[in-house]
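# just need the structure, nothing else, for what follows:
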Amino acid sequence: MSSDSLPDTRRTLDVGGTQYDFYSLAQAAEDLGDIQRLPMTLKVLLENQLRFADDESVSRDDLQALVDWQKEGRSDREIGYRPARVLMQDFTGVPGVVDLASMRAAVEKLGEQPSKINPLSPVDLVIDHSVMVDKYGDPSAFKDNVALEMERNRERYEFLRWGQQAFDNFRVVPPGTGICHQVNLEYLGKTVWTREEDGKTLAYPDTLVGTDSHTTMINGLGVLGWGVGGIEAEAAMLGQPVSMLIPEVIGFKLTGKLREGITATDLVLTVTEMLRKKGVVGKFVEFYGDGLKDLPLADRATIANMAPEYGATCGFFPVDDETLNYMRLSGRDDDQIALVEAYSKEQGLWREPGHEPIFSDTLGLDMGDVEASLAGPKRPQDRVALSQLATTFEKLMEDEGKSAKDSRDDKMGSEGGQTAVGVERSYRHADSQDVNYKGEDFSLDPGAVVIAAITSCTNTSNPSVMMAAGLLARKAKEKGLATKPWVKTSLAPGSKVVTEYLAAAGLQDDLNALGFNLVGYGCTTCIGNSGPLPEPIEDAVKTGDLTVASVLSGNRNFEGRVHPLVKTNWLASPPLVVAFALAGNVRCDLDNDPIGEGSDGEPVYLKDIWPTQAEVAEAVEKVNTEMFRKEYAAVFDGDEVWKAIKVPESEVYEWDDNSTYIQHPPFFEGMGKEPSKVEDVKDAHVLAMLGDSVTTDHISPAGAIKPDSPAGRYLQENGVKPVDFNSYGSRRGNHEVMMRGTFANVRIQNEMLDGVVGGETRHVPSGEQMAIYDAAMKYQEEGTPLVVVAGKEYGTGSSRDWAAKGTLLLGVRAVLAESYERIHRSNLIGMGVVPLQFPEGEDRKSLGMTGDETVSIEGLDSLEPGGKVKVTIKGDKGEKTLDALCRIDTANELEYYRHGGILHYVLRKMIGAA
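Okay, the predicted model is just below:
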């Protein structure tokens, strides 16, 4: 097909005398068909396709598929999407920068100029995931926690500091500044992006992918963005398209207004519950309706933030006057604001009253129906009305007791005496414990709130709920109330602007009085960086096997996430976090029971200290543009400690062999300027044989590093004590740690071993059982290639780059499964591992596989997208040949695979060898 078939849509837009080139959606509609009622999100995707249309990576059929989506509200077409920029946080960003650094080292080895390797799309990395709440309730907490953070993470920060000065198109926001999503909302996001091209300024929608699922927060500003895995993000920053299906779009109609005393947090927990029940996994959600005119942008961002919790790819709010108001407040340039308004109106991306796009499906909410809410005890979609929390907790305790009793009855049989003992023991976990802490004696009871944290980008980005928390603290202090001594309190805003406006309103002092001192600018408790509980509290919880609680203004409360000893975790608005710190127990019915006793001896109820909407609005008036301009004036500079980090001003990173955080990965070892012939796989052994729905969480290293695991042994051999292990997340820049943690999940089940759960396998030649990593290294010494065999939906769940990277480094050449989750399939190809699919009607069970077989694969150098591959499986029962389906589905993917992976392909392209 010739380029004549592509519509000519490039036009010029005049904004206040400045000329911008743009790709006109109205012009495209004349050629492709009416798009007036196309969802806003799909208009953004259509513009993206128009801009990159070349009849190869983007064809006329791709454009037409987006327009024709309106006929049925769905499409099965896959498109290549190129976002304007990439956002990273430090845990997921470090391995991306490690890959860039190793690409430069490889280019130097090939005799080329290392500086040719740079991100092609702008990349911002915000260091926000490392600060922990070690110190709290003290004026020095922030300073002490930052010092501990720098001490623990110095190696990682030295590396990022080098990247900050070494790469073009790459900026680092230093630690102690804010959370990436809040910094994105308040400063980085532009709504309409521009770049210089052939002497002209091209304007287009601000779009991004981020290496954190809550990247969706920026959708509140009319910016289309969502979270992806590391390999996809690296592809995007190196100019490669992100492969995606044209999504279904669910319309969520908002009407009415929130009632007095109801917060944005209550609203988002209600929306999350509704959308989870609806079922929106893998879909876009787009908010519309006349209720938007009264919904502040900060409230929109709160709702957009929790898209991962309601299961959607994104939760998008269109551009309107409120968008412009927020951009003015947050200090965006007047010319930028004028461009956003003119461009959005010209392109049909501006929200008009009464506008109702065509959607795949819809649902709606009258915001006047929202009630005060929390969510828990372990899922963000499980909303509980505040009035029902105490009852919900009591039922939870009752169910736990019954479950424990039934379990014991099953084990003990039905003899009366034994059953009686079972009943007695089943409730023993509910015993209160006497504690002495800081000179106070008290009883720690079931339901005790041991953590109360104002944390997370979700709510700390919203001045109305933050001011409400401060006002409630002020009123509580005036009544003579105090935080209960067993509560670990913390305030971790998503940006320094929050500190500015709380101070301006005089409310930080009131929060300090209740122990909500600043502990850091970062994710903290919301990602499990809650730090230790005081020792007497921890001892009491363990001794009594107490079911205690955390209350946090975060977005996730999965079991074991906040703190390993805290069994129930409740998401709530910042003012409710303060309220529960005062009450001290989630069994307190705050609708009817007093929250405490005032200094006058009288009971104080929540309604006595809950701020009115008028009081909150008056406090929010203190937020002004100068606060944003002041805090973001030198956002990339960092404090004196950051500036003092010494880094060599070298184009190529000077790897430290002794580092246990950053190591030079072997991805490019032996790489030439031209790709080698792809060798067939001969007599490979099976490393693991896995069942259905094996997730990337099963495959990829995550969480704590066990001392007796391969990764734990490696760290100890390199002088790291278990107390200093940190987590797999913090060591993602060291392939030696990560490959040892691949397939090491404690819940993974390898069918090669009967009844064994965990990352073990059988080394077939010797018959010996060992850790999967140890077996892989043994096979490597023997020169034996490896395959993984699996069932249906292999690689479901989040896109985790180390699930593919670790697979490659263990020596796995191919995966043979019944079916794949799309993103992990793509990531395997991106790392040079071929995904093969059993023919219809065949699988490991029908073939009687035990894992002792050898597997040979022929024809890998003559692959075609979606073609067949000859697979020969030899075992004790004989030999079987299959025509397996090669799940390299597109020409682009095949190109990546032939080069040994996407990074190899891009590297060769950058030096002109591909």
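# please count neighbours and contacts with C-alpha atoms only from this point.
Will do.
# where does residue 569 fall, secondary structure wise?
strand 568-571 (DSSP states H and E).
# other SSEs contacting that strand?
With contacts defined as 3 or more Cα pairs under 8 Å, 6 or more residues apart in numbering; DSSP states H and E, strand 568-571 has these neighbours: strand 373-375, strand 549-552.
# what does it rub up against?
374-378, 380, 547-559, 562 (Cα atoms under 8 Å, 6 or more residues apart in numbering).
# one more: stretch 138-146?
131, 132, 133, 134, 135, 176, 512, 515, 517, 518, 519, 520.
# and that stretch, which residues are buried?
Using 16 or more other Cα atoms under 10 Å as the test for burial, stretch 138-146 gives 138, 141, 142, 144, 145, 146.
# how many neighbours does residue 622 have?
Using other Cα atoms under 10 Å, residue 622 has 17 neighbouring residues.
# again but with residue 76, I slipped
Neighbour tally, residue 76, other Cα under 10 Å: 11.
# residues in contact with it?
245, 246.
# can you tell me how far it sits from residue 33?
Residue 76 is 19 Å from residue 33, where distance means Cα to Cα, to the nearest Å.
# please apply the same query to residue 886.
Distance of residue 886 to residue 33, computed by Cα to Cα: 36 Å.
# more neighbours, the two?
Using other Cα under 10 Å, the more surrounded residue of residue 886 and residue 33 is residue 886, with 21 against 13.
# quick one on the thing from earlier: show me which pair in the buried residues of stretch 138-146 is furthest apart.
138 and 146 (13.8 Å; Cα to Cα).
# quick one on the thing from earlier: show only the entries of the buried residues of stretch 138-146 found in helices.
In helices, defined here by DSSP state H, the members of those are 141, 142, 144, 145, 146.
# run this one through as well so I can compare:
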Amino acid sequence: MAAVHPNSFKARKTLKVGARSYTYWSLGAVEKQVGDLSRLPFSLRILMENLVRHEDGTTVKKADIAAFADWVKNGGKSTKEINFRCARVLMQDFTGVPAVVDLAAMRDAMAKLGGDARKINPLVPVDLVIDHSVIVDNFGNSSAFKANVALEYERNLERYQFLRWGQMAFDNFRVVPPGTGICHQVNLEFLSQVVFQQKNGKETVLYPDTLVGTDSHTTMVNGLAVLGWGVGGIEAEAAMLGQPQPMVIPEVIGFKLTGKLKEGATATDLVLTVTQMLRKKGVVNKFVEFYGEGLEDLPLANRATIANMAPEYGATCGFFPIDGITLGYLKTTNRGTAAKIVEAYAKKQGLWRSKKSPEPVFTDTLHLDLADVVPSLAGPKRPQDRVPLDEASQQFKANMEKEFERKDDGKRIKCDGAGYDLGHGDVVIAAITSCTNTSNPYVMLGAGLIARNAAKLGLKAKPWVKTSLAPGSQVVTEYLEASGLQKDLDKIGYNLVGYGCTSCIGNSGPLPDPVTKAISDGDLVVCAVLSGNRNFEGRVNPLTRANYLASPMLVVVYALAGSMKIDITKDPIATGKNGKPVYLKDIWPSNAELQKLVDKYVTAKAFKKRYSDVFKGDKFWRSIKTKPTLTYAWDDNSTYVRNPPYFDGMGKVP
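Modelled structure (predicted):
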């Protein structure tokens, strides 16, 4: 039996939005007893509300809640341990499967003991998005997507059968099938509510949407003011079963943003700069919260890009509060009804950021003028090693001896039967991939415009470059096709290869045989350029020693150039069909061009179309043979999905 809520702060209140009334737990009521909380960081206000709502006198006590006022008085420090309960759990198909196996095993055990197996379900909502399995085996042609999907199902059928069974068998458990998108994009664009609505009998309770996920980049959704972070499988399973997550009230580092990005600077350039600064600062086990006038014009897609790389800059999360831009994004992504509730709730609870909001108390602060951000890459081995674009060529040449202990004598190795040769510094993978950038319409449409401009000049990706386009969600394909830019991407070699993490997690697939042989024969240091978040040696592909993180726009440029040794800021990228050299300025679009396309093609209609039947899946998913049985039909011959022995020999009485 659940403990009776003591309601120590008389915080249970009613909020009317339109014609409906909702229950909520008022932070204002707490403030009346503990003192001024107006300068408590927004991220901690969400944690505090969580405790107020779950107060039970045992796992959450009145003193735990009052400790947030002490945090402010102590200049952003506390030793108080609290118990946080997330609203939901996000999983992906690699790290999430063991948790589902455990649920299935519990059902088996319950049935064997004569109990009701239907009672075994997640106690908080769980969404599992299948995105980690597609591999770029095929690329650079119109049939690549279909061929890669067919191989994906062939390789993963047993796992998919199990997850499809789980989708049908469990309550509070949803599966987003393969080919939909990357879990963090789907979470950002569709799953997240910002303010959760929970039906309890005749009343509906409002509270902040929060989550933990079995993937480190769960942090991306903090760009939408949804507090969440990645955890291990055991922690996620505990959360799924209603257990709290113990934590000390964290320190919060305030990151002040002022000014605006300059012409030509992208969200990727910004996040690489932020990552470099925060790694230097040291923010492990701390929250980072962004504030300042720079937020006024920072699109939500760019906020999400910054929040995504919290694991790379070392923080638990990088949080952006609710404001008008949050509401605008909800409306654009076909969540206009939710936006009304979010606005009313946030303003009532002191969770709304505006120009008039008092500057929060932070444990420490940093400042960045957005006008100081310059086009950048990060590499060749670590995401925090930012390199200004105009220094990238010289840095690679210096690293040949410094990092790779090679002397570049300019030798080229012939690629047998291919009609080209290969040398040190050549880009052999140029991948538009990963959750970080691939649903940011500014850089994705930007990549399309670069492709259009390049195609007009007769340019294509160099023949030794393995290109791939793996959008973060199907909505990206919707606006690339609607704008006609997908055809331009196809022309230069960027055909759709799948919807998933692909090259960022090492699913880049094999390089063409002539390229592989040349790299081996010449012991070459070759490069990958990807729009991802991690570039450790050996992660992207075993053969790419140097790996650079970049915006999708720069990924396309490097595919056209074919080498890291070219200074693309001043040297010709390639030669056009008219025999004249083509420079970066000839193909790079203006910010005004990009904004015009975003305004025209990134619409609520596009999101509604692509997410209208998101859990149904494609014909492959629907054709998987499985039945909605109460317990899973384990295959004793399986070496992958097996019934764990945890409950063997267990009786009704421990």
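# of the helices and strands packed on strand 568-571 of the first structure, which stretch is the most buried?
strand 549-552 (a mean of 30; mean count of other Cα atoms under 10 Å).
# hey, where'd the strands end up in the stretch 351-500 of the second structure?
Taking DSSP state E, counting those that start in this stretch as the test, the strands found in the stretch 351-500 of the second structure are 364-369, 376-378, 386-388, 412-415, 420-423, 427-432, 466-469.
# just say which of the ones you listed is most tucked in.
Highest mean neighbour count among these (mean count of other Cα under 10 Å): strand 427-432, with a mean of 30.
# pull up the aligned stretch in the first structure for it.
Using TM-score structural alignment, strand 427-432 of the second structure lines up with residues 449-454 of the first structure.
# which residues touch that stretch?
The contact list for stretch 449-454 of the first structure (Cα under 8 Å, 6+ apart) reads 460, 486-493, 525, 533, 537, 548-554, 574, 577-578, 580-581, 584-586.
# in what helix or strand does residue 91 of the first structure lie?
Assigned by DSSP H and E, residue 91 of the first structure falls in helix 90-109.
# what's in contact with that helix?
Residues outside helix 90-109 of the first structure that contact it (Cα under 8 Å, 6+ apart): 113-118, 125-130, 156, 160, 163, 211-212, 230-231, 234, 651-653, 662-665, 668-669, 671, 729-730, 732-733, 903, 907, 911.
# ok, stretch 337-357 of the first structure next?
With Cα under 8 Å, 6+ apart as the test, stretch 337-357 of the first structure has contacts from 13, 15-16, 24-26, 36-40, 43, 191-192, 288-290, 318-320, 324, 327-328.
# ok, now stretch 125-133 of the first structure?
Residues outside stretch 125-133 of the first structure that contact it (Cα under 8 Å, 6+ apart): 87-91, 93, 145-146, 149, 153, 170-180, 490, 519-525, 527, 529-532, 730.
# return the distance of that stretch from the chain's centre.
14 Å (Cα atoms, centre = their mean, to the nearest Å).
# likewise stretch 296-313 of the second structure?
10 Å.
# against the first structure, where does that stretch fall?
The aligned range for stretch 296-313 of the second structure is 293-310, by TM-score structural alignment.
# in the matching stretch, which residues are buried?
293, 295-310.
# same question for stretch 165-178 of the second structure.
The neighbour-count check on stretch 165-178 of the second structure (16+ other Cα under 10 Å) flags 165-171, 173-178 as buried.
# ok, back up a step: so the strand holding residue 569 of the first structure matches what in the second structure?
The aligned range for strand 568-571 of the first structure is 546-549, by TM-score structural alignment.
# same check on stretch 892-905 of the first structure?
Across the second structure, nothing matches stretch 892-905 of the first structure (TM-score structural alignment).
# try stretch 23-37 of the first structure
With TM-score structural alignment as the criterion, stretch 23-37 of the first structure aligns to 25-39.
# so how far does the matching stretch reach from one end to the other?
Stretch 25-39 of the second structure: ends 19 Å apart by Cα to Cα.
# of the contacts of stretch 337-357 of the first structure, buried ones?
Using 16+ other Cα under 10 Å, the buried members of those are 13, 15, 24-26, 36, 38-40, 43, 191-192, 288-290, 318-320, 324, 327-328.
# in strands only, show me those residues.
Counting by DSSP state E, the part of these found in strands is 13, 15, 192, 288.
# ok so, going back, buried ones in the helix holding residue 91 of the first structure?
For helix 90-109 of the first structure, a neighbour-count test (16+ other Cα under 10 Å) marks 90-109 as buried.
# how far apart are it and its match in the second structure?
Superposing on the second structure and averaging over aligned pairs (mean Cα distance after the TM-score superposition for the first structure), helix 90-109 of the first structure comes out at 0.6 Å.
# figure out how far stretch 371-379 of the second structure is from the centre of its chain.
The answer for stretch 371-379 of the second structure is 21 Å, by Cα atoms, centre = their mean.
# before we move on, back to that, what's the mean distance for the strand holding residue 569 of the first structure versus the second structure?
Strand 568-571 of the first structure sits 0.4 Å off on average (mean Cα distance after the TM-score superposition for the first structure).
# so how many other residues sit close to residue 336 of the second structure?
When neighbours are defined as other Cα under 10 Å, residue 336 of the second structure has 16 of them.
# that one and residue 342 of the second structure, how far apart?
Noted for residue 336 of the second structure: a distance of 10 Å to residue 342 of the second structure, by Cα to Cα.
# go on, residue 186 of the second structure?
In this view, residue 186 of the second structure and residue 342 of the second structure are 19 Å apart by Cα to Cα.
# how close does residue 442 of the first structure sit to residue 537 of the first structure?
Going from residue 442 of the first structure to residue 537 of the first structure by Cα to Cα gives 11 Å.
# what residues are shared contacts of those two?
residue 435.
# in the second structure, what residue corresponds to residue 639 of the first structure?
When the second structure is aligned by TM-score structural alignment, the residue opposite residue 639 of the first structure is residue 618.
# list the contacts for that match?
Residues in contact with residue 618 of the second structure, defined by Cα under 8 Å, 6+ apart, are 177, 179.
# show me the contacts for residue 466 of the second structure.
139, 140, 428, 429, 430, 431, 511.
# quick check: residue 816 of the first structure is in a strand.
Yes: under DSSP: H, G, I helix; E, B strand; the rest coil, residue 816 of the first structure sits within a strand.
# quick one: it and residue 836 touch, right?
Yes: with contact defined as Cα atoms under 8 Å, residue 816 of the first structure counts as touching residue 836 (4.7 Å).
# can you report how many residues lie near the corresponding residue of the first structure for residue 203 of the second structure?
Mapped onto the first structure by TM-score structural alignment, residue 203 of the second structure lines up with residue 200. Residues near residue 200 of the first structure, counting by other Cα under 10 Å, number 11.
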